[in-house]
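**Student:** following is a predicted model, sequence given first.
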Amino acid sequence: MPSEFTGKHVTVAGLGVSGVPAAKVLHGLGAHVTVVNDGDDERSRAQAAQLEALGVTVRLGDGDTLPEGTELIVTAPGWKPTKPLFTAAEEAGVPIWGDVELAWRLRGLDGREPAPWLAVTGTNGKTTTVQMLASILKAAGLRTAAVGNIGVSLLDAVTGEEEYDVLAVELSSYQLHWAPSLRAHSATVLNLAPDHLDWHGSMEAYAADKGRIYEGNHVACVYNVADKATEDLVRAADVEEGCRAIGFTLGTPGPSQLGVVEGLLVDRAFVEDRHKNAQELAEVSDVNPPAPHNIANALAAAGLARAFGVSAAAVRDGLRAFTPDAHRIAHVADVDGVSYVDDSKATNTHATEASLAAYESIVWIAGGLAKGATFDELVAGAAKRLRGAVLIGADRALIREALARHAPEVPVVDLDRTDTGAMLQAVQEARRLARPGDTVLLAPACASMDMFTNYNQRGDAFAQAVRELGA
C-alpha cells in the first residue's frame, strides 16, 4: 500500500539501536533509504551488510555529508544538532526527525486506532517511573508496554502486530529535541538538573527540550512541586483546551496534586470536589524501595495513570507488583548489622543526592568519571549523614576536595587505583569505617567507564565484594 514515504529519498543518520530499525521500516514503506554512519568498525560493517541485502544504501565513515537528493533525515537521538550533516540539511530546507518523531507519525498507518502515549522524562528516575507506570496499567487490565528509551522500541510498538491500549513512553532530552510533532495524552517532567550540557549547549536549551514533552498534551501535565522548573515548563507549554496541571509532592497535597499523608499516597487531583476530598491510592510501604525519590517516582506514575482513568486499586496493585531494575538502590546484604546498598545507577550528582537522602548514617563509596560535575553542593547537603567515605576512580580528587571543604570531620579513604579489583578493597575499607545500623552505599555520582564497562558491571563488582564479606 503506498504511503507518504513511497519513493521519498530518506537519509538515516546513524546505525545502531534506532538507525537499523528505522532504515528497515522506511525501506518497507517504499522509501529510497541511504544510511550514513561515522563509524566503520566490524559491528557497523555487519549491520551495513544486513541492510544492503535488503536494498538499502549504506555509507560508512562519512556521517557529515548530506547525500544528494535527500528529502528527509531520520537521526539517531545521540547525534548533536551542531553536526555538519544537520547544518547542511537546514540550509537545504530538509526536515530532521528523530526515531520518536518517525514512530509518532507512523501510528495508525495500518488502519488501527493508535494507542495514546503517557510520556515520561526528567534528569533522573525516568526508567523506574515508566516501569512503575506500565505495572499500574497492567494491573488495570490494559494492554501496554514500557517503550522508548527502554524495553520495546517505539518503532516496533507502533508498527508491530501486537495491539496496545496505551503506551508508557520514556523519552530522553535527545529524543525530544528531534520530535516536534509529539502530542502525548499526558506527560511528566520528573525533575531538572544540569546534564548533557555538552550536547544541548546550555541549561536553558536542555530544559527547553525536556519541556517539549508537555506540548499539545490532552489531559494532564504532571510536574514536581519541589522542582519549580518543571512547573515553569508546564506554564510555558501550549496544551489542548482543558488539559490540567497536576503536581506531585512528598508533602500533604493541595487540590490538583498527589502527595503523602500519614504513610499513604493520596490523590487530590482526580477526585470529585478535590478541594474537600482525597482518594487513598497506596501505602508508602507498597513502593519498592520506599526511598523519598522513589516515592516521588511512584506519585508521578500514579498521576499519569489516574489521568488515563485508572482506578486507585490498580495503582496500589501495580506498585506492589513492581520490582526495580538492578543497581537502583538495591539492597545487597546485611553484614554484622551494616546494610550494603548498590545504587551504581547514580551516575550524576542529582541522582546521588536523592540516594544519600534515603539513609541516616552512611559510609559512602563514590568516584569515577565526573563528566564535568562539581560536588560541593552534594557534599554540603549530605555532610551530616556521612560516617565516612571511600573514594575510587579517575576523578575522585574532586570529591575528596569537596569533602575537605564541607565535611572535614568525615574520615576519607582515597584508593589510588582504577582497576576493577579496587571495588573489593573499597568494600573492605567501608566495612572498617561502618558501625552497626549504618548503610554502606555505592552511589558514585560519576560515570563508570574509567574502571568498568558500564554501571551494571560496577554494581555487580560491588555486590560480589559484599558477598565475599559475608562468606
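**Tutor:** Everything's here; your move.
**Student:** please count neighbours and contacts with C-alpha atoms only from this point.
**Tutor:** OK.
**Student:** mind checking the SS state of D460?
**Tutor:** helix (DSSP: H, G, I helix; E, B strand; the rest coil).
**Student:** how close does it get to V341?
**Tutor:** Look at D460 and V341: by C-alpha to C-alpha, to the nearest Å, they are 12 Å apart.
**Student:** more crowded one of those two?
**Tutor:** Set D460 next to V341 and count neighbours by other C-alpha atoms under 10 Å: V341 wins out with 24 against 16.
**Student:** tell me where the stretch 301-450 of the chain has helices.
**Tutor:** 312-321, 349-356, 376-382, 396-406, 422-433 (DSSP state H, counting those that start in this stretch).
**Student:** what's the burial count for the nearest residue to Q257 once chain neighbours are set aside?
**Tutor:** Closest residue in space to Q257, ignoring its immediate chain neighbours: G247 at 4.5 Å, by C-alpha to C-alpha, 6 or more residues apart in numbering. The number of residues packed near G247 is 27, by other C-alpha under 10 Å.
**Student:** ditto for the one 4 residues further on
**Tutor:** Per other C-alpha under 10 Å, the neighbour tally for G251 reads 14.
**Student:** try it against this one:
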Amino acid sequence: MGSQEVSTVDWQGKHVTVAGLGVSGIPAARALHERGALVTVVNDGDDERARAQAAELEALGITVRLGDGATLPPSTELVVTAPGWQPDKPLFLAAAEAGVDIWGDVELAWRLRGTNGRKAAPWLAVTGTNGKTTTVRMLASILQAAGLRTAAVGNIGVSLLDAVLGAQEYDVLAVELSSYQLHWAPSLRAHSAAVLNLAPDHLDWHGSMEAYAADKGRVYEGNTVACVYNAADPATEDLVREADVEEGCRAIGFTLGTPGPSQLGVVDGILVDRAFVKNRQKQAQELAEVSDVNPPAPHNIANALAAAALARAFGVEPAAVRDGLRSFRPDAHRIEHVADIAEVAYVDDSKATNTHATEASLAAYDSIVWIAGGLAKGATFDELVTGAAKRLRGVVLMGADRALIHEALTRHAPEVPVVDLDRTDTGAMSEAVEHAARLARPGDTVLLAPACASMDMFTNYNKRGEAFADAVRERAETSA
C-alpha cells in the first residue's frame, strides 16, 4: 500500500478479535463495531476494572471474553492487538496457523485514516530506544510554529485512533512509535521517519537484539521524503540501507559535530542544515542556537536535530525550527532542574530507566553525585560505569538490583565513594538525597538517573521523580 493511499476495508460483518482491554483495545473495539464489524474482545485479566470496561462494551453489542486471552475465537478473520502483548502468545500462534492477519493499534489507525470524510494527514514518525517522546514533542512544537495543524500522538499517550477518527482535521501528525507498535504495523508508510538510537531494550519481548532492531527499522519502510538516522549510531544508518523506500527518498543524518552534505549538525554553537538547501556541498542553513534547546544537554541537542530534520523534510522554514525549539518545554522527570542548594544543582532524570538513557544523562555534566538503582531488567553496568567514572564525585545506590551497579563500580571506579542504602521503601529517596548532599561539592550536580526501572519501590518513574523533587525541596527549605 503506497503512503498516500487510504484503505478501503469492508468491515461490515467481518469477525474481528481485539486482544486486550485498555488504552488501545477499547477505542479499537468501538471503532470497528461502529463500522459494522462483529467484534469479540479477549482479555487475560478478570478483575473489577476489566468487568466494568466489559460491561460498557457489551452494552454496545460487543462480545467480551474475560480471563481467557489465549484462545482464538471461532470465525476470527482478523486480530487487532494491544502493543504490549508478546508475539509468542498462544492466541497469535493460533492466528498465524489459521492464516489470520494480526494488526496492532497503529496498523488499524493507519488503515482507518481518511475514512471519516477528512483528509488523511501524513505522518512524521519517530522511534528509537531513548528520546522518542521529547523528539516528537519538539517536532510538534516546530510544526505548530510553522502554522500547521498538528498533534503529538502515538506511544506518547494520545491515541492514534482518536487522532485519525476525531473531529479535528490535521495537516500533519508527529507520531511516536514503540518497537511493539512497529512489530504489528506491516503496511505503515510514513512521509518521513527517524530512528534516534538503538541499544538493548525489551529483548525479552523481541527475543533478540536483531529482532528488536528489525522492528525499529520498519519505521523506514515506504518513506517518501526522508529517512533520518543518527550519524553517531551506525546501526540506525544500517536500517536505512536495508529499508525499501519510495524512489527519491533520501537518507538524512544528524550529528553533534560539523555536518557533512545531507546532514544536520552543530557549528560554533549553531544548529545548521546541510540537507535541505539548494547546494548542500557548499551551503549550510542556520536553524537555531544551541541555547534555544531546553535543556541544552548533548542528547537533547541530538533530539532537536532529529526533530528539525523531520520538520525540514516536510518543508518547514528555518525560523519555525528556531521558534518551535524556543517554545518547547520538556516533560517532567527528563533532565529536569529541581533546585540549586549551596552551589550544587539537583537534577531529576527519573525517566532514565535504562543504561543507554543514563549514559546520555551522565554525559551532560562534568562532576556528578549519581543516585541510581532499581530493577535492572537484565541490564549490565560495566560499560556505563567505565564511561562515566571520571565524572563521578560519588554514588548513592538503592533499590532491588543496586548490587549489580555496586559491583561494576568496584571493578571500574574503585576510588569513587559509594553509599549503599539497603532499602527498597519509598522513604529511601530522602535518605539518598541527604547522602548525596554530603558527598557533593560546590559546582557539582546531584543527578537522579537510575539506569533501572522503578517498580521495586515506586508505581512508576514519575512517582520516583516526584519523591526526589520533594526530598530536594525539603532540603532547600531547611537550608534556607
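**Tutor:** Perfect, thanks for sending it. All figures in this text were calculated on a predicted structure; none of them were measured in a lab.
**Student:** residues in contact with A476 of structure 2?
**Tutor:** Shown in contact with A476 of structure 2 (C-alpha atoms under 8 Å, 6 or more residues apart in numbering): 339, 341.
**Student:** in structure 1, what sits opposite it in the alignment?
**Tutor:** Matched by TM-score structural alignment, A476 of structure 2 corresponds to G470 in structure 1.
**Student:** checking the alignment partner in structure 1 of D68 of structure 2 next. Helix, strand or coil?
**Tutor:** Structural alignment (TM-score structural alignment) places D68 of structure 2 against D62 in structure 1. What three-state DSSP gives for D62 of structure 1 is coil.
**Student:** OK, contacts around D62 of structure 1?
**Tutor:** 36-39.
**Student:** can you pick the most crowded of those residues?
**Tutor:** V36 (26 neighbours).
**Student:** distance of S202 of structure 1 from D62 of structure 1?
**Tutor:** S202 of structure 1 is 28 Å from D62 of structure 1, by C-alpha to C-alpha.
**Student:** just want the most central residue of structure 2.
**Tutor:** The centre of structure 2 sits closest to K132, judged by C-alpha atoms, centre = their mean, with a distance of 3.5 Å.
**Student:** off-centre distance for stretch 136-149 of structure 2?
**Tutor:** In terms of C-alpha atoms, centre = their mean, to the nearest Å, the centre of stretch 136-149 of structure 2 is set 18 Å apart from its chain centre.
**Student:** please tell me which residues of structure 1 it aligns onto.
**Tutor:** Taken onto structure 1 by TM-score structural alignment, stretch 136-149 of structure 2 occupies residues 130-143 there.
**Student:** then stretch 204-216 of structure 2?
**Tutor:** With TM-score structural alignment as the criterion, stretch 204-216 of structure 2 aligns to 198-210.
**Student:** what's the counterpart of P436 of structure 1 in structure 2?
**Tutor:** In structure 2, P436 of structure 1 lands on P442 (TM-score structural alignment).
**Student:** do the same with I295 of structure 1
**Tutor:** Using TM-score structural alignment, I295 of structure 1 pairs with I301 in structure 2.
**Student:** again with L369 of structure 1
**Tutor:** Using TM-score structural alignment, the equivalent of L369 of structure 1 in structure 2 is L375.
**Student:** also Q47 of structure 1?
**Tutor:** So, by TM-score structural alignment, Q47 of structure 1 is matched to Q53.
**Student:** give the contact list for its match.
**Tutor:** L21 are the contacts of Q53 of structure 2 under C-alpha under 8 Å, 6+ apart.
**Student:** make sure it is indeed in a strand.
**Tutor:** No. Secondary structure of Q53 of structure 2 (three-state DSSP): helix, not part of a strand.
**Student:** how near is the residue lying closest to A185 of structure 2 once chain neighbours are set aside to D101 of structure 2?
**Tutor:** Residue nearest to A185 of structure 2 in three dimensions, not counting chain neighbours: E107, with 4.5 Å by C-alpha to C-alpha, 6+ apart. To D101 of structure 2, E107 of structure 2 is 11 Å away according to C-alpha to C-alpha.
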